Structure formats: structure tokens, C-alpha cells
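Visitor: Structure for this input, please:
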Amino acid sequence: MASSSKLIRGYEVVIGLENHVQLSTASKIFSGSSTAFGAAPNTQASPVDLALPGTLPVLNRGAVERAIRFGLAVGAKVAPLSIFARKNYFYPDLPKGYQISQFEIPVVQGGRVEFFVGDEKKVVNLTRAHLEEDAGKSLHEDYHGQSGIDLNRAGTPLLEIVSEPEMRSGAEACEYAKTLHALVMWLGICDGNMQEGSFRCDVNVSVRKPGEPYGTRREIKNLNSFRNLIQAVDYEVNWQIDEIEDGRKIQQATVLFNPDTGETRAMRSKEDSADYRYFPDPDLPPLLIAPKWVERVKGEMPELPSVMAARFEQQDGLTAYDAAIMTQSLATARFYEAAKQVCGAPKLVANWLMGEVSRRLNSEEREIEASPVSPALLGALIQRIQDGTISNNAAKQVFEALWSGEGSDVDALIEAKGLKQMSDTGELERILDEVLAANQKSVDEFRAGKDKAFNALVGQAMKATKGKANPAAVNELLKKKLGA
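Guide: As a prediction, the model looks like this:
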């Protein structure tokens, strides 16, 4: 299902993503060299990685299993036979003069990714996902005007995931990439560290008038943050429209995004597949994946986010949107389930996670694993809302105290801050009588049919009790006293 079109300055934006996912194996895809990050340059490049004469590549079984796992997760076909090919091009950090990849027959074929943009559900189809080796890295800093080459990354296993061009805005592309990022981490096939290059985004962008053929695309390479992805796409879209409006043609190119200026710039002309002169790698036999192998991998997989979200909808009564947010990462899902187990209130837990918890995490740029308020504490706090001990507003004060480390006991904090709701009905009735006597005008207006007057009386009652009265009890007793 393609995403709905949204016009920008009268043009339809067409976006497809290629994501390079570094697989979480301890060794490289065709050699035993380590994939550990941060080693001294060129200390993890073996003769096989460098394609020295007489060396032969041997496929890493763990890399294949991670590809199978991904294919099953997105509902794709896992090819029983796939072929490794040589992709020929020259670049200083490509030691072999070619990259071992897959071309005509990839290991994963098809599939789809579902995600939300706001509360609107989107589906993007996948073209393929194929195994390949990474190149090295060119270093341009601290070399006195020269460039250095670090070949530690050469041969690192990658799964390149290619989408159909079905996204129509930077926001859609960003949410797709976030969902894919969360999925590969959920499956345990990638650590997701974008700063270290474990998850990289190449974005193909073109524009066209509605109903016209696809325009010429430009590929924005190696975006390593979701914020940069949106900024790069938005800039590129407006740049392409400006070019077309000024009567110039878009030239197919590979471009880079500069986060300091917020602009894209052309790096080189973009090749077509024919320019790479693909041919089957003579040193690697076809990859054969038997049905039994697929079934074994399937049996070892965790519960998928989509399956878990459906369970949260059916068992917990969450909306599809709420369930999707609760399963946006394995850590979030575990937090939600642990808190829910404490208080037995799934909807309230989801509301707090999407509200106060999310707000504080975002403001401090923390992941949920680093939340100072544990699932047990959040569950205990929600219990005190449920049993009427505190109001929602008071609960927020307790939450802030827990977050800032003022204490680690919900009941002790409620007591220390004097936040308990009034539970003495007789005392509450006495206060309400005083409020009604002091606000005769509002009483008369309510009896004359003005509903806003009732809200004013509730407000006065809450003020008189310093916010400690249970709002539901105040509403009920006021209606009773007013004969409503």
C-alpha cells in the first residue's frame, strides 16, 4: 500500500530508502577478523579482507541467520538460493577494487514495514534486502592536508534493506527509518548505534507533478541521525523544485548533507547498475537455505512487535496507535509490561509512558532504559491514582520528585508532600456547603441552565480543599446538593 500523496509547492515528493544495517556478528562476513568498534586503524583487516593473492572468502553463517530473521519479521520471501556478486568500482577505501554483494538474486525478497505518522497508519513495501560487505573508511582530519585510509570496516557484514519509492515526505521517511531501526534492534541483528555507523540511511529523492512519470532522483548518502534525515530531505526537495522552476534539469547524482549549513551538495554523478559490471563471484558458491534452517531460525525469534501490539490491543484494550507506541522498542514494551503487572491498569500505564515519561525522556535526551523512575515505581504511583489516594495533578508532583531523586517510595513522598486526597466525606460536605453559600450567583446561574457555572463551583471547591479533594467525589456531591 503506497503512502498518500502530499503536494509541496504543487509537486509530489517521491522517496525511497536504502538502509545499511551492520549485522551483530563478532567476526566479518567473509573472514574471522573482529568487527569490534574503536580499534586502532588497520589492526582488524586480514589478508582475506584485503583480497591478497591466494586468499578465499568463507561466508559467515551468523550473518545469513540474521538476514533470515529479518526476512521472516517483515513477511518477505527468504530465497532458497541466492547469489553473491562482485560490484566493481574504484574508491580508495575499497581494497579489492570490488565489493562482494548480491544483485540479481538477493537473500530476502519483498516484505513490508508498517508504521505511524502521527496517528495515521502507513505501509511501505520492501524491494529486497541483501547481504554484502562494507568498505573501509577514508579519514580526512589530522593528516596535514592528506587523507588516511582505515580498513578495519572492510568486510564488516551488512544487510542492505531497499524500500519501494512509496514515501511522500521527510516526516514519513523518518518514521519509516525509525521503525526499521527499532525492528533490527528488537530482533538482535544490529546494535543500532548510528554514531558508530551501525545503521546508515541513504535516501533517494525526486519530485514530479502529480500524474507524471518519476523525476530524476538524487541520492543523499550516509545520513546518521533521524533529525538530519528530515532536514536533508526538506532541503533537497526545495532545491530540486527551485531548479525545475528555473528551467534547469535535475542531474542524477550522489549528494552529501552538511548538518552545519543544513544544505545538500553534489559529491559525484550517480552510477547505474550497469556501470558496476556485476558478475557472480567465482570464489563463492550459491547460498542455499533449506526450509529446516528457516524453521529453526523462526523458532528462536522473539515475539515480533506487530504480534505483541495485536496482543496489547486484544488483551489490554489499547488502541492500535497506543499499542504501536508501546512496541516501538523492546525496552519500551518491557517497561510497559512490568509497570502493568504492578498496577493492572494497562491504559493508564500507556498514557503515562506517552505523556510524562516520554516528555522527561525527550527533554533530557535519554532512552527509556535510563529512566530514573522504574516500572515498579510508575506502577505503584498509578495504583495510588486508582485507589483514590491522590489526584492526577498530585501524581505528577510525585512523579517529578521520583524523577529528580527526592525519594524512592511513592507512599512516603505522598505523605511528606501532604498530597493525600480528602477521604472524609463529612469534612468534604462541610466545605462544599461553605462554597455554595459563598457563591450564590454561580448556584443561581447553574439552576438557570448555565453548565459553566457548575465548573466554576467545582473550581472553587478544589481551591478550598487546596486540590486535595477527589474531583469525582466533588462532582458527585455538588450535583447531589444542587439537585442536578
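
Visitor: switch to C-alpha atoms for all contacts and neighbour counts from now on
Guide: OK.

Visitor: Helices along the stretch 101-250 of the chain, start to end?
Guide: Remark: helices assigned in the stretch 101-250 of the chain by DSSP state H, counting those that start in this stretch are 170-186, 226-245.

Visitor: Next, the structure of the following sequence, for comparison with the previous one:
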Amino acid sequence: MAQYEAVIGLEVHAQLKTKSKLFCSCSTQFGKEPNSNVCPVCTGQPGSLPVLNRRAVEYATKMALAIGCTVNERSIFARKNYFYPDLPMGYQISQFDLPIAEHGKVDIDVDGAKKTIGVTRIHMENDAGKSVHSQADNASYVDLNRAGTPLIEIVSEPDMRSPEEAVAYLRCLHSILLYLGICDGNMEEGNFRCDANVSIRPVGQEEFGTRAELKNMNSFRNVQRAIAYEISRQEDLLDDGEAVVQETRLFDADKGVTRSMRGKEEAHDYRYFPDPDLVPLVLDHDWVEELRAGLPELPAARRARFIEQYGLPESDAELLTGDRALADYFEKTVDAYDQPKKVCNWISTDILRMVNECGGSIASCGLAPEEFATLVRIVDEGVINQKVGKNVLGELFAEGGDPEAYVKDKGLVQISDTSALETAVDEVIADNPSEVEAFRGGKTKLMGFFVGQVMRKTKGQANPKLVNQILADKLK
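Guide: Model (predicted):
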């Protein structure tokens, strides 16, 4: 029996997909020349005044509504004071005692066990810049293009008890953000990132243990690895009679370990106070309700509908609805060819394999849903066999095209003419007398050999079902 129980809470930062920054009109475009997307406001020049981005407020409110938060119709921006080279103002504009939203929840499923994770709050804030350290130059540089980009921070309750639960919660938030279209979710570019607060306590103890905050986790896998390592590290400390120190630790992905970075700050260390340059944010009740009414179908609801409407197993429905674009692709394909299970099978194996090889997004697939539906249909109808169908998919995946026209143009149409197949079968039997004798002597596994020879002779175009039937008759 386990001696300790982990207690995990996540602080998720999601960059909102606005065209301009939170308090100025500078572009949020990624990858521009360093320090080109800047102005007096986001570089903290004296006398410059912030102006709040309405779209960012809309996006933050949508996320709050999507996870069942209470939206505060009055919230206050505060200054979070700390010094770091990539924070030119000397403070971050955030929200503290009165955020935009509070008290939400997210439902997760880990290995069939369902659980609700509480969300303490969502608050808005602007991002810091980026420090770039060059060993070659023995110098550090600061790029302020990201300074001032709009973020929401989603703070969970300490309700998670395993790395798997933490990742399930994180994936759920990620999926909701993408469904809402308010964040692009790119973890490598820092548009979706999280810090994890991890502690352990003896099983049965109510009081929380001393926590460590983990940073520098840029993938779901690394979140799981970092939390798992930290739990093990803290267990070893307690087993050795040592104390866990409250601190911030960085995850080293190459070595799979966490390393101490600094002592963990508390709220009073930041000397929060209301920002005197920003009036309280007051939301119109009718506007909030209009946003609520306009929310799209969210992942959990869509998953339930896929199970009910299309008769899919829960695992398939979860796979398809985890990505809004993938779910849309599935539904458009089924609209064109009403065979949901067969379409799902193709997507979950061949399509997703090719998507992963091309970078992990269904957007890399140039085959339109209607074209894909045609491919699935002509395989079902026996125009081409499954093997040829997979080859055609590989050929058309990137650029698209009409599969029906393609197979005719390439001469790939399946041979279902019985007389033509009988000729090929007779030739194979004549060419392999010893195998025929062995088969008739009881080595029936040789049937696969004969089918393979016929397929080779017909360049893979023979109808395998008919080939098997003809061989069975002729090899009696």
C-alpha cells in the first residue's frame, strides 16, 4: 500500500489569440525580429498609459463561462511588483483580490475513473518579455516582442493526486481553449504553459505538505515526467528524515530531473496594489449572457453526442473530439459517406499516422473530407482493395484530389472479373506444383502463399475475396 499521497495544483497560462497586445496596439505576431513589436506602453516608458484590449476581455470571459466559473461583473487590475530584465515596467499588470472569474470546474477521466477538478480563479495579465542567453557571446539579451501579450491564468484547486490526473486536466483545458478559438495552444512557442505545485503527505493526513513549484515544462509528456520525478524526490526526502523545502524548481527535460531555481515567493512578496492607471473593469450583464449563448459545442458535449449519434465507442469519440478540427473533419466526411465507424477506423489509424508524420495537425491533410469520403466508399464498394486504398491515401494526403479519378487514371481499379482471376489462379497453380501437393496433403496455411502469388501477378489489383474463393475451389 502507498505510504504517501500526492497533492497537485496547476497554474495554466494561456496566451489569448488577439492581434494586438493587452494594453497597446502592438502586434502579437510570433517570430518577428527581436524588439520590433514594441512601443512606449509595452516597454514601460514614463508617461505612457495602458488601454485595455476589449477582445482579450471577451476571450477571457468565454473561457470562464465554458468551465462554469462565476464571472465577476467588476474586477480590478493590480500591479505585481518584481524585478527581472525582461519586465521593463518593473511590475506585471495582473489581477489579484478581484479577478475576472472564480469557482469553476473541469471534469476529467483517467483510466475510466471520472473526477471533477475545481478551478479557483481565472485572471487576466500581460506577459513578460523573453531573455535569451548566449554562451557563444557570453551575454544575455532581452527580446520584448512578447512583453504585453494578453494571458489568462487558470488556477486549479489542489485536487489532483497523480501525474496522469494533472495531464488529463491540462489536456481538457487545452481542448476547450482550442474549441473556443481563443488560444492556439502551441506549447513550444509558450502560448500554453503551466506551472505545477506539488506536495506529498502521508495517506490519510488532511494537512497539506510543503510544496514545490515546477516550471519549464513545454509538453504534456514533460509535465507528467516532471511531476512524477518531483513526487519521487519528495518521498525520498521524507523517507530519509529530511524536510521538503518550499521553492521553485526547473525541470531538466534532457535528464528528467527537477533542479532548485529559487525560494518560492508568496503573494506579499509581490506587494500587489491596484493599478492607478486602469479603472475597474465593469462587464455588462447582458453582454456576458450574449457570450454565454454564443458558446460553441464544447468537447465533453460533442463527445457524448458522437457516442449517441454515431454509435462510436467512448474511446473513439474521445480521440475524435479532443481536437476540434479533427472532429469537424470526421463529421464532414460522414456527411458525405454515412459510415461513421468505417470513417473513424480510417482516421484513427492511417489519417492520424500521416498527420503525426507531418507535424501533428489535421491542417496538414490536403485531402478534403468529401474526397476522403470517396476513398472510403470505393474501398467498401470493391472498386479498389484495402491495400491499394491505403496507397492512394498516401499519394493524395498532402495535395488532395479525386480518388475515383486517380485510381482510374493509374489503372488501379480492382479486378473482380471472375474469368480473368481464374486465368491468374490457373497460372499460379501450374507454376507451383510442389506447393499444390503440400496444400492438398494438409498444409492449408499455404493458402496465404497462393493468394500472395495471385496478387503479385495482378499487381495487387485482384479482389482478395474472389481470389480466396477461386483458389479454394481449384485446390480441392
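
Visitor: Let me see the TM-score of these two.
Guide: Here the TM-score for the pair of chains, by TM-score structural alignment, normalised by the length of structure 2, is 0.83; 462 aligned residues with a Cα RMSD of 3.8 Å.

Visitor: And His130 of structure 1, what's its match in structure 2?
Guide: By TM-score structural alignment, His130 of structure 1 lines up with His123 in structure 2.

Visitor: I'd say Asn126 of structure 2 and Ala147 touch.
Guide: Yes: at 7.1 Å, Asn126 of structure 2 and Ala147 qualify as touching, with contact defined as Cα atoms under 8 Å.

Visitor: so who does the most centrally placed residue in structure 1 touch?
Guide: Against the mean C-alpha coordinate of structure 1, by Cα atoms, centre = their mean, the closest residue is Lys178 at 2.9 Å. Listed by Cα atoms under 8 Å, 6 or more residues apart in numbering, the contact set of Lys178 of structure 1 reads Phe226.

Visitor: Relative to Ile250 of structure 1, how far out is it?
Guide: Using Cα to Cα, to the nearest Å, we find Lys178 of structure 1 at a distance of 29 Å from Ile250 of structure 1.

Visitor: So the residue nearest to Gly118 of structure 2 when sequence neighbours are not counted versus Gly181 of structure 2, what's the distance?
Guide: Sequence neighbours aside, Lys105 is the residue nearest to Gly118 of structure 2 in space, at 4.4 Å (criterion: Cα to Cα, 6 or more residues apart in numbering). Distance, Lys105 of structure 2 to Gly181 of structure 2, by Cα to Cα: 20 Å.

Visitor: between the two, which one's more packed in?
Guide: Neighbour totals were compared for Lys105 of structure 2 and Gly181, and Lys105 leads with 19 against 16 (other Cα atoms under 10 Å).

Visitor: And Cys26 of structure 2? What does it align with in structure 1?
Guide: Match for Cys26 of structure 2 (TM-score structural alignment): Ser33.

Visitor: Helices of the stretch 201-350 of structure 2, residue ranges please.
Guide: 220-239, 285-293, 299-310, 314-321, 324-336, 340-346.

Visitor: Report the aligned residue range of structure 2 for stretch 68-86 of structure 1.
Guide: Counting by TM-score structural alignment, stretch 68-86 of structure 1 lines up with residues 61-79 of structure 2.

Visitor: quick one: that stretch to chain centroid distance?
Guide: Taking Cα atoms, centre = their mean, to the nearest Å, one finds stretch 61-79 of structure 2 lying 24 Å from the centre of the chain it belongs to.

Visitor: ok, back up a step: wait, which of the helices of the stretch 201-350 of structure 2 is closest to Ile8 of structure 2?
Guide: Ile8 of structure 2 lies closest, by Cα to Cα, to one member of these: helix 220-239, at 8.5 Å.

Visitor: Now the closest one: buried residues?
Guide: Buried residues in helix 220-239 of structure 2, counting neighbours by 16 or more other Cα atoms under 10 Å, are found at 220, 222-231, 234-235.

Visitor: do the same with stretch 456-475 of structure 2
Guide: Applying a neighbour-count criterion of 16+ other Cα under 10 Å, one finds Thr458, Gly460, Gln461, Ala462, Asn463, Pro464, Leu466, Val467, Asn468, Ile470, Leu471 buried in stretch 456-475 of structure 2.

Visitor: residues in contact with Ala345 of structure 1?
Guide: Residues counted as contacts of Ala345 of structure 1 (Cα under 8 Å, 6+ apart) are Ile382.

Visitor: so what corresponds to it in structure 2?
Guide: In structure 2, the residue matched to Ala345 of structure 1 (TM-score structural alignment) is Gln339.

Visitor: tell me how far stretch 261-279 of structure 2 is from the chain's mean position?
Guide: The answer for stretch 261-279 of structure 2 is 32 Å, by Cα atoms, centre = their mean.

Visitor: Stretch 372-380 of structure 2 now?
Guide: The chain centre lies 28 Å from the centre of stretch 372-380 of structure 2; the measure is Cα atoms, centre = their mean.

Visitor: and if you look at stretch 367-377 of structure 2?
Guide: Centre to centre, stretch against its chain (Cα atoms, centre = their mean), the figure for stretch 367-377 of structure 2 is 25 Å.
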